[in-house]
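# from the sequence below, what's the structure:
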Amino acid sequence: MKFTLVSSCVALVVMTLAVDAAPGGKKLSIPLTKNSDYQPNAKAAVSKASAKFNKKLINPLKGIPGGITTDGGSGKVPVVDYGNDIEYYGDVQIGTPPQTFKINFDTGSSDLWVASTLCSSCTSHTRYDPSKSSTYVADGRAWSISYGDGSNASGVLAKDTVTLGGLAIKGQTIELAKKESSSFASDPIDGLLGLGFNTITTVAGIKTPVDNLISQGLISSPVYGVYLGKASQGGGGEYLFGGYDTTKFTGSLTTVPVDSSQGYWGVSVSSVKVGTNTVASSFSGILDTGTTLLLFTDSMAKKVAAVYGAKDNGDGTFIINCNTSSFKPLIFTLGGATFNVPVESLIFEKQGSTCFASFGYAGLPFAILGDTFLKNNYVVFNQQVPSVQIAASINQ
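Have a look, this model is predicted:
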């Protein structure tokens, strides 16, 4: 999980998204909508990612063979584009009758936790009330999450029905927050739903929501397609569980093997180019919807910055020329195909006449392909193989 936000007022504009998903079966889609008010902060985005992954450094990732299937069922959940592409969240219902929460979907973690009435200080959030759910089952085991930046949350486990886009997952283990730090209290989201593998749940042996969507037959294909919108194009987006949305990408999907041995969606990147200039080759990366920026290793980031004439701020961020007319896109090669981060996505934040780059570094031995990459490329995640399929998003 990663939070990259500061306190702000949230204005939500709900938009309806057309879906032409994989044929047949049950599908769950979560659309994303736009928030127009948030002011981005590149330094905060880097520090949050550093805190997220430095707490558990992993070995460089190596791809493993696999393929993706698209037969079977799915369902859709819309998500809000918060803070001009800072993070994306959708409505999730918990309990009977359902209580609705704003939940951040994060492929870089695997826990489902939510603010609850057990937390007296969580008053800025919608809080899950177990006394109002007839399907609530107490567990009592403790959980705790803490991050290198000092943010933390803790509480107890429980079980209840969790509904995603109309599909009701029965007996889903949830983590009820009894305490949370001030940084979480100022975030607009009420909780987080991890889409990583179950080997990195905070309490061992818990099935993730995707595990249960598959095992309970709510989706008949073990995949989910992710489309992240851009604020510059109206924002929004969707998570489509059990299939993928052919209207959200162009060209054909390319299969890329995934190394899930560390619980993450690890991929091997053959190269990164700026135009015809190769700036990095043969490195490992993580596909993470919960990281805002595109983060390279320290040495790789400096090489990318040099090509664009960007200035290192010494804190993981770079100042970049606001006039990008002479720039060329970043080109990633995965699975033998190329995927772009276009020129307009190279600027993340503008403060007066100063622009901050959407790429940086966080002292990690691998790259994080965060929302800067993912909002330009549609990704189908296959949990069973495991593998991903990637194609250029309609945003490009």
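
# alpha carbons only for contacts and neighbour counts from here, please
Will do.

# how near is the most centrally placed residue in the chain to residue 322?
Using CA atoms, centre = their mean, the residue of the chain that lies closest to the mean C-alpha position is residue 289, 1.7 Å off. Note on residue 289: its distance to residue 322, by CA to CA, to the nearest Å, is 26 Å.

# residue 205 now?
Taken as CA to CA, the span from residue 205 to residue 322 is 48 Å.

# those two: which is more packed in?
residue 322 (16 against 10; other CA atoms under 10 Å).

# how about the contacts made by that one?
The contact partners of residue 322, taken as CA atoms under 8 Å, 6 or more residues apart in numbering, are 347, 350, 353, 354, 355.

# then residue 89?
By CA under 8 Å, 6+ apart, residue 89 lies in contact with 32, 79, 80, 81, 82, 102, 103, 104, 105, 189.

# returning to that earlier point: which SS class is the residue nearest to the centre of the chain?
coil (DSSP: H, G, I helix; E, B strand; the rest coil).

# I'd guessed residue 371 sits against residue 286; true?
No. Residue 371 lies out of contact with residue 286 (CA atoms under 8 Å); the separation is 11.4 Å.

# spatially nearest residue to residue 278, not counting backbone neighbours?
Once flanking residues are discounted, residue 278 sits nearest to residue 272: 6.0 Å by CA to CA, 6 or more residues apart in numbering.

# that neighbour belongs to a strand?
Yes. Counting by three-state DSSP, residue 272 falls inside a strand.

# which two among the contacts of residue 322 are spaced furthest apart?
347 and 353 (12.2 Å; CA to CA).

# run through the strands of the stretch 251-396 of the chain in chain order.
266-274, 277-287, 294-296, 311-312, 318-320, 330-334, 337-341, 347-351, 354-357, 359-361, 367-369, 377-382, 387-393 (DSSP state E, counting those that start in this stretch).

# give me the contacts around the third one.
What that stands for is strand 294-296. Contacts of strand 294-296 (CA under 8 Å, 6+ apart): 46, 301, 358-362, 364, 366-373.

# try 6 Å this time
359, 360, 361, 367, 368, 369, 370, 372 (CA atoms under 6 Å, 6 or more residues apart in numbering).

# please apply the same query to the longest one.
The set of residues that contact strand 277-287 without belonging to it, under CA under 6 Å, 6+ apart, is 60-61, 265-273, 366-369.

# can you check the fifth one too?
Among residues not part of strand 318-320, those counted as contacts by CA under 6 Å, 6+ apart are 310, 311, 312, 355, 356, 357.

# apply 8 Å and report the result again.
Against strand 318-320 from outside (CA under 8 Å, 6+ apart): 305, 308-313, 347, 354-357, 359-360.

# alongside the first, I'd like the structure of this one:
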Amino acid sequence: MALLMQCWVCVITLSLTMTTSHALQRISLKKMPSIRETLHEMGVSPAQLFAELAQKSKDDLSPSNGTAPTPLTNYLDTQYYGEISIGSPAQMFNVVFDTGSANLWVPSYSCSPLYTACFTHNRYDGSKSRTHIKNGTGFSIQYASGNVRGFLSEDVVVVGGIPVVQVFAEATALPAIPFIFAKFDGVLGMGYPNVAIDGITPVFDRIMSQHVLKEEVFSVYYSKDPMHKPGGELVMGGTDPEYYTGTFNYMGTSETGKWEVSMKGVTVGEDMLFCKEGCTAVIDTGSSYITGPASSVSVLMKTIGATELAEGGYTVNCDLVKSLPSVTFHLGGHEYSLTEDDYILWQSQFGEDICSVTFRGLDVPPPTGPIWILGANFIARYYTEFDRRNNRIGFATAV
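The predicted model follows:
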């Protein structure tokens, strides 16, 4: 069976190489309501729902069984998902392309009925794939709300038209909170191999090994236009000039094997208020908002006159939005500013305008933290290239 699958993939890959060698491969990204927005629509308070889980996260932040927990907030505000297929014939899944992790997991058809979240999503059924190879090794990712557990399998995964033979996880235990509210099925990690659980080779590394990409890079574009279809695009092999103006500015990753860079300060208006002695900034496609140390974000919110909501998050008076200061991140000798248009989200609730601030407080303890996480609202302003070959990240002003 393994030999049959390898032969099948070789044929497909050879065909792809002959027609698209050194080409850009694209995955359309759809923008959907985040888990937090879904909870609001249901009248459920995220703060109440996650208060105990947040405390549990603080208590459990030491690695367990070689697996460090991923903060729950990573996917609370995620809005962008792309489609991949697994197996033959193809079984389709919406996944978050997450630079903060390096494994691929999707819900399994073998998921227990006790885990309701499995049954609100597409599930992989290995028995229906002629290229499925059983592995069976146990798998676990620790989240603040509990573990995503399951077992490993191997099959053909197609991303952006490129097929690879990939080991991935079938999730058989999926915490209801928060995944029952998620619009995505699973997660495809775009991180480095050294952060992959169980030493599994990541999907993007498999793709690079086929030498079908123009360059060993991928770039992420998120449209700022809510009416734009699709909501964004993941481009493998390079960048698309139609998505930016000017040139890219590059800076090396601060730690080999992680999509993070050294930041030299955060300025609000004309005043540098945070990270004066330098800090770490993680460039995270798995988060829609910007997070920083809770104390720093609290000061920032007071500076712009924001009000904290009982259910979590911050709002400002919509009449004052145009007078809000810019927030500037100092990265690699360049300044990357977000205006009020970039960090204020206009929403309507019960017929009234609500202006939400897209900053969140998140304390990550040493040695990993404290950190700032620059998510989708930063990437929407600055088209971002992730360069694996040169271990660097590039930013250009998005159009």
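
# let me see the TM-score of these two.
Remark: TM-score between the superposed chains equals 0.78 [TM-score structural alignment, normalised by the length of the first structure]; 344 aligned residues with a CA RMSD of 3.2 Å.

# sorry, back to before: which of the contacts of residue 322 of the first structure show up in the second structure as well?
Contacts conserved in the second structure for those, counting by both residues aligned by TM-score structural alignment, their matches' CA atoms under 8 Å: 353, 354, 355.

# so the last one is in contact with residue 323, correct?
By that I understand residue 355 of the first structure. No. Using CA under 8 Å, residue 355 of the first structure makes no contact with residue 323, being 9.3 Å away.

# between the two, which has more neighbouring residues?
residue 355 (20 against 10).

# about what we covered before: the residue nearest to the centre of the first structure matches what in the second structure?
Aligned counterpart of residue 289 of the first structure in the second structure: residue 285 (TM-score structural alignment).

# what's the spacing between that match and residue 344 of the second structure?
On the measure of CA to CA, residue 285 of the second structure and residue 344 of the second structure end up 19 Å apart.

# quick one on the thing from earlier: among the contacts of strand 277-287 of the first structure, which two are most distant?
Across the contacts of strand 277-287 of the first structure (CA to CA), the longest gap, 22.3 Å, separates 265 and 273.

# show me which of those two is the more surrounded one.
residue 265 (28 against 20).

# contact partners for the more buried one?
Per CA under 8 Å, 6+ apart, neighbours of residue 265 of the first structure: 107, 108, 196, 258, 259, 286, 287, 288.

# which residue lines up with the first one in the second structure?
Taking TM-score structural alignment, residue 107 of the first structure has residue 99 as its aligned residue in the second structure.

# ok, how many other residues are close to that match?
21.

# quick one: it from residue 111 of the second structure, how far?
26 Å.

# same question for residue 371 of the second structure.
35 Å.

# over to residue 358 of the second structure?
Residue 358 of the second structure is 35 Å from residue 111 of the second structure, by CA to CA.

# how about residue 360 of the second structure?
According to CA to CA, residue 360 of the second structure and residue 111 of the second structure sit 33 Å apart.

# got the contact list for the closest residue to residue 263 of the first structure other than its chain neighbours?
The shortest distance from residue 263 of the first structure to any non-neighbouring residue, by CA to CA, 6+ apart, is to residue 197 (4.8 Å). By CA under 8 Å, 6+ apart, the residues touching residue 197 of the first structure are 109, 110, 208, 260, 263, 264, 383.

# can we see that at 7 Å?
Neighbouring residues of residue 197 of the first structure by CA atoms under 7 Å, 6 or more residues apart in numbering: 110, 263, 264.

# who touches the aligned residue in the second structure for the last one in this structure?
Counting by TM-score structural alignment, residue 264 of the first structure corresponds to residue 258 in the second structure. If you count contacts by CA under 7 Å, 6+ apart, residue 258 of the second structure has them with 191, 192.

# neighbours around the alignment partner in the first structure of residue 175 of the second structure, how many?
Counting by TM-score structural alignment, residue 175 of the second structure lines up with residue 181 in the first structure. Using other CA under 10 Å, residue 181 of the first structure has 15 neighbouring residues.

# from what I see, residue 181 of the first structure and residue 150 are in contact.
No. Counting by CA atoms under 7 Å, residue 181 of the first structure stays clear of residue 150, with 8.0 Å between them.

# compute the distance between the equivalent of residue 326 of the first structure over in the second structure and residue 314 of the second structure, please.
Taking TM-score structural alignment for the superposition, residue 326 of the first structure sits opposite residue 323 in the second structure. Distance, residue 323 of the second structure to residue 314 of the second structure, using CA to CA: 17 Å.

# neighbour count winner among those two?
Ranked by neighbour count (other CA under 10 Å), residue 323 of the second structure and residue 314 place residue 314 first, with 20 against 9.

# next, count neighbours for residue 211 of the second structure.
14.

# so it, which of the three states?
Once three-state DSSP is applied, residue 211 of the second structure turns out coil.

# just the helices in the stretch 51-200 of the second structure please.
Secondary structure of the stretch 51-200 of the second structure by DSSP state H, counting those that start in this stretch: the helices cover 73-76, 176-179.

# please identify the deepest-packed of those.
Burial of the helices of the stretch 51-200 of the second structure is given as mean neighbour count (mean count of other CA atoms under 10 Å); helix 73-76 ranks first at a mean of 22.

# contact partners of that helix?
Residues contacting helix 73-76 of the second structure (CA under 7 Å, 6+ apart): 34, 35, 36, 286, 287.

# check stretch 106-121 of the first structure too.
Contacts for stretch 106-121 of the first structure (CA under 7 Å, 6+ apart): 1, 122, 125, 127-129, 174-179, 190-198, 200-202, 208, 264, 288-290.

# repeat for stretch 152-171 of the second structure
Taking CA under 7 Å, 6+ apart as the rule, stretch 152-171 of the second structure contacts 9, 13, 25-27, 84-87, 103-108, 111, 131-139, 148-151, 200, 203, 206-207.

# so the aligned partner of residue 116 of the first structure in the second structure versus residue 203 of the second structure, what's the distance?
With TM-score structural alignment as the criterion, residue 116 of the first structure lines up with residue 108 in the second structure. As judged by CA to CA, residue 108 of the second structure and residue 203 of the second structure stand 19 Å apart.

# that's all I had, so thanks and see you.
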